[in-house]
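1. please find the sequence and the predicted model below.
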Amino acid sequence: MAHLFSRGSWPEARRIAEVLRAETVGGVLLLAAAVLALVWANTPWSDAYFDLAGWVVGPHALHLDLSLATWAADGLLAIFFFVAGLELKREFVAGDLRDPRRAALPVAAAVGGMAVPAVIFAVVASRDGGGALSGWAVPTATDIAFALAVLAVISTHLPAAMRTFLLTLAVVDDLLAITVIAIFYSSSLHFVPLVLALVAVAVFGLLVQRGVSRWWLLMPLAVVAWALVHASGIHATVAGVLLAFTVPVRDKNGGAHGMAERFEHLWRPVSAGVAVPVFAFFAAGVSISAAGGLGAGLTDAVTMGVIAGLVAGKAIGITGSTWLVQRFTRAQLAAGLSWWDVLGLALLGGIGFTVSLLIGELAYGAGSQRDGFAKIGVLAGSLLAALLATVVLRIRNRHYRRLCEEESVDADADGVPDVYQVPKPG
């Protein structure tokens, strides 16, 4: 009988563990950057913060004279989505998720975890007029770095299979989010730059498929593709995903250690350690007084919709989708796990930050009052989701510790835990 949250292969578990360590460090930097921005934006020196975020740099002739905040959102986050695209392609081409039965659960959970929060936001925010509804996608994203930072802080021994599920769900979530941004939050489309952008992406893809990895060839092509996507009216971060999907996963011998793995190792530290924290610094700064005070900010329809979507929507969407997969596939939860564990993971999925803040700016306009309300909602909702997840997961932590001890037993000292080895017949 099939089991949900069952262990994958040892190579995949080891690779996921390395990814999670990098994202955890990035999550701590993200939290530090967000706290610094929030504190600075509410001090007597807040004007200096907003002046810095609005400082315009770049060539005017190429229409790239953008503020630092816009460079962070459009430029640095393209690196973030490039890494997410590489991760997603590797998972479905060479990872455990190439098996449709294993892929069904995180994909279904990601879809449910986006659809239900959007509906809840629309219901809550509808009382504030049609303009508020444009932010329907704000509470749909899960921030894996933030969630892993919370796991590190509360020191929970979450089983490897559930950590893998959380990472995969967040990566699929990112792909769905960039699709939503491309379709619903792009400006008027300019056909010529779009065609030229696709040509640049195609040339980039032709080179990497032929094994070319010289940075002085690929970097200029990637920058040109990004600039053309930006000029086309589609949000520039889409370029990151398009470029990532052209990178081969397998090497010339058909192995899983292709160029995608090398690029991911190269760019993940840049994404987690630089791109996301810098964006968080420029995006998280919201003046509480400008929003009418904390009371007014928390009671606004946009704020309440985002909080309800992140906390209740994610919990219902992820848990409900998991139950539906279990119901229609007649699978069972893996040994040692219960639905309380699924709920704790779903609450952790309610920590939305990077992509949520980006969508809020695109929906309402950076610096607008409703954008401020959306930021307050993202910060408050993520904090509440983190606290509730902490309560559920800490209650179960003694049980998780026992499971982790069982998973780490290596009786034959061959470097591979015994639970990942298939006993030979006889």
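-> Sure thing, it's come through. Numbering: from 1, shown residues only.
2. every contact and neighbour count from this point should use C-alpha atoms.
-> Fine.
3. can you map out the strands along the stretch 51-200 of the chain?
-> With DSSP state E, counting those that start in this stretch as the criterion, the stretch 51-200 of the chain has strands at 56-57, 66-67.
4. so can I have JSON lines of those strands showing distance to A312?
-> JSON lines is the format used below for the strands of the stretch 51-200 of the chain (distance: least, C-alpha to C-alpha, whole Å):
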{"stretch": "strand 56-57", "distance to A312": "39"}
{"stretch": "strand 66-67", "distance to A312": "35"}
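5. for these, which one sits closest to D371?
-> Comparison of the strands of the stretch 51-200 of the chain against D371 by C-alpha to C-alpha identifies strand 66-67 as nearest, at 17.0 Å.
6. show me what that closest one is in contact with.
-> By C-alpha atoms under 8 Å, 6 or more residues apart in numbering, the residues outside strand 66-67 that reach it are 53-58.
7. ok, back up a step: out of the strands of the stretch 51-200 of the chain, which is closest to L294?
-> strand 66-67 (27.6 Å).
8. follow-up on the earlier one: among the strands of the stretch 51-200 of the chain, show me which one is buried the most.
-> Most buried of the strands of the stretch 51-200 of the chain, by mean neighbour count (mean count of other C-alpha atoms under 10 Å): strand 66-67, with a mean of 17.
9. next up, a second structure to put side by side with the first:
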Amino acid sequence: MLGRRNRQNRTFLGRLPLPERTFVVDALRTETVGGTVLLVAAAVAMVWANTPWRDAYQSVRDFHFGIDALGLDLSVAHWTADGLLAIFFFVAGAELKRELVVGELRHPGTAALPVIAAVCGMAVPALVYGVVSTSLGGTWNGWAVPMATDIAFALGVLAVIATHLPAALRAFLLTLAVVDDLGAVVVIALFYTSTINLPALIAAVLGLGLFFHLHDRRRVHGWYWYLPLALVIWGLTYTSGVHPTVAGVAMGLLLRVGHDGERGRRPAEHIAHLVRPVSAGVAVPLFALFAAGVVVTGDTLRTMVSAPEPLGVALGLAVGKVLGVFGGSYLAVRFTRARLSRELAWADVLAVAMLAGIGFTVSLLIGDLAYPDPADREHIKAGILLGSLTSALLASLLLRLRNNKYRRLYEQENRDENADNIPDIYQHR
């Protein structure tokens, strides 16, 4: 048994254990629907911003509301970036906590490969941006913009091109995105926090302590306890000067993963299952609607392909991500005892690496933080869109070429001739 486990752990992109596969399929089903909605929202934003009704788009995006006395009188775009995306990062934190405790990342040997690929997939795009930007006379300001992978957008692309990507490749893409999200939060907290309101930060940390005490120690149930507390923690984090998405991922990481004795389920999985539709279907698409509305003009296009920073962002996503994820995966397999699954080829890893270059949501968020000037911000958004669309088109081409192979693997993975809701492949040696 131990020998069999060791051999399985050395297989890169091998068959997932049944519980892990069930969780991944459930999570990605919701993210795929949300990704389709995200694509529609991004398209609506682009069209709306380039029609005679563009003034209405800008008026809605810049409309302010909130509680001025608490410093929360924000624009609609600001609310979606700082408020709704906290829900997205909460789900990412819950998924990461689950992977670290009971998922594939709990075994160092199994975790090493996707983590190495993800880290290289963050470092290389930043280096590509830096080399391109500085060689053309630009700055390092946007080095973090091309680091992130947008799992919802990538799955939306998979839904549109109707590919049957095997569960192992989808899980690899999900792991890359989750690690990227954690990296993005660390970058935001360390590099995009200019001033700190220490009393508010201490109060936010105490709020997180109360959240942990109620959830993990006292086992208190009921959303009516946690939703008001989460809003207070979010508000205190915002007031402290730390980006409030950090509060979202912190609360996700505090969720309990062990089985609930009374209800027989893992709270982190259950809560993520309940919140994920709100994140994928509402929060992220609304953010995209008010963040992706770039006015496309001749000047915008010229700047996008000639100015150092936008070009660095586009190449960081379209080239840096591929080099980082694929190169990190290959080197990790080359210099460890791991072996690529016999059912897949390195072309499949290359296709996933191309999908990872779709950095839409989190890249837009970091772009807003890195470039406060509206004109610079619009050019950076254009670079993000160019890099993400290029990655999506190249990945779609390669995936379609491999789709017959994927279809056979998909049918094999999902065959259930005895109709017991357990794929037959898990019931035979």
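-> Looks like it came in fine. In this text the structure is predicted, and so the values were computed from the model without any measurement.
10. re the thing from before, what's the most distant pair in the contacts of strand 66-67 of the first structure?
-> A53 and G58 (14.1 Å).
11. from the contacts of strand 66-67 of the first structure, pick the one nearest P159 of the first structure.
-> A53 (40.5 Å).
12. my guess is the closest one contacts A69. True?
-> Yes: contact status for A53 of the first structure versus A69: in contact at 5.0 Å, counting by C-alpha atoms under 8 Å.
13. sorry, back to before: please produce a markdown table containing the contacts of strand 66-67 of the first structure, extended by distance to A301 of the first structure.
-> Converted to a markdown table, these look like this (distance: C-alpha to C-alpha, whole Å):
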| residue | distance to A301 of the first structure |
| --- | --- |
| A53 | 27 |
| G54 | 27 |
| W55 | 31 |
| V56 | 32 |
| V57 | 35 |
| G58 | 37 |
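14. what do we get in the second structure for A115 of the first structure?
-> For A115 of the first structure, the aligned position in the second structure is A123, judged by TM-score structural alignment.
15. swap in D418 of the first structure?
-> Using TM-score structural alignment, D418 of the first structure pairs with D424 in the second structure.
16. for the closest residue to its match other than its chain neighbours, what are its contacts?
-> Distances taken as C-alpha to C-alpha, 6 or more residues apart in numbering place D416 nearest to D424 of the second structure, at 5.2 Å, with adjacent residues excluded. Taking C-alpha under 8 Å, 6+ apart, we find D416 of the second structure in contact with 422-424.
17. nearest to I351 of the first structure among the strands of the stretch 51-200 of the first structure would be which one?
-> strand 66-67 (27.4 Å).
18. how far away is the nearest residue to T142 of the first structure once chain neighbours are set aside from R370 of the first structure?
-> In this structure, T142 of the first structure finds its nearest non-sequential neighbour in G352, 4.5 Å apart by C-alpha to C-alpha, 6+ apart. Shown here: G352 of the first structure relative to R370 of the first structure, a distance of 18 Å by C-alpha to C-alpha, to the nearest Å.
19. so between those two, which is more surrounded?
-> G352 (30 against 24; other C-alpha atoms under 10 Å).
20. and that one, how far from S134 of the first structure?
-> 18 Å.
21. any idea which element the aligned partner of P220 of the first structure in the second structure lies in?
-> Superposed on the second structure with TM-score structural alignment, P220 of the first structure falls opposite P228. Here P228 of the second structure sits within helix 223-240, counting by DSSP states H and E.
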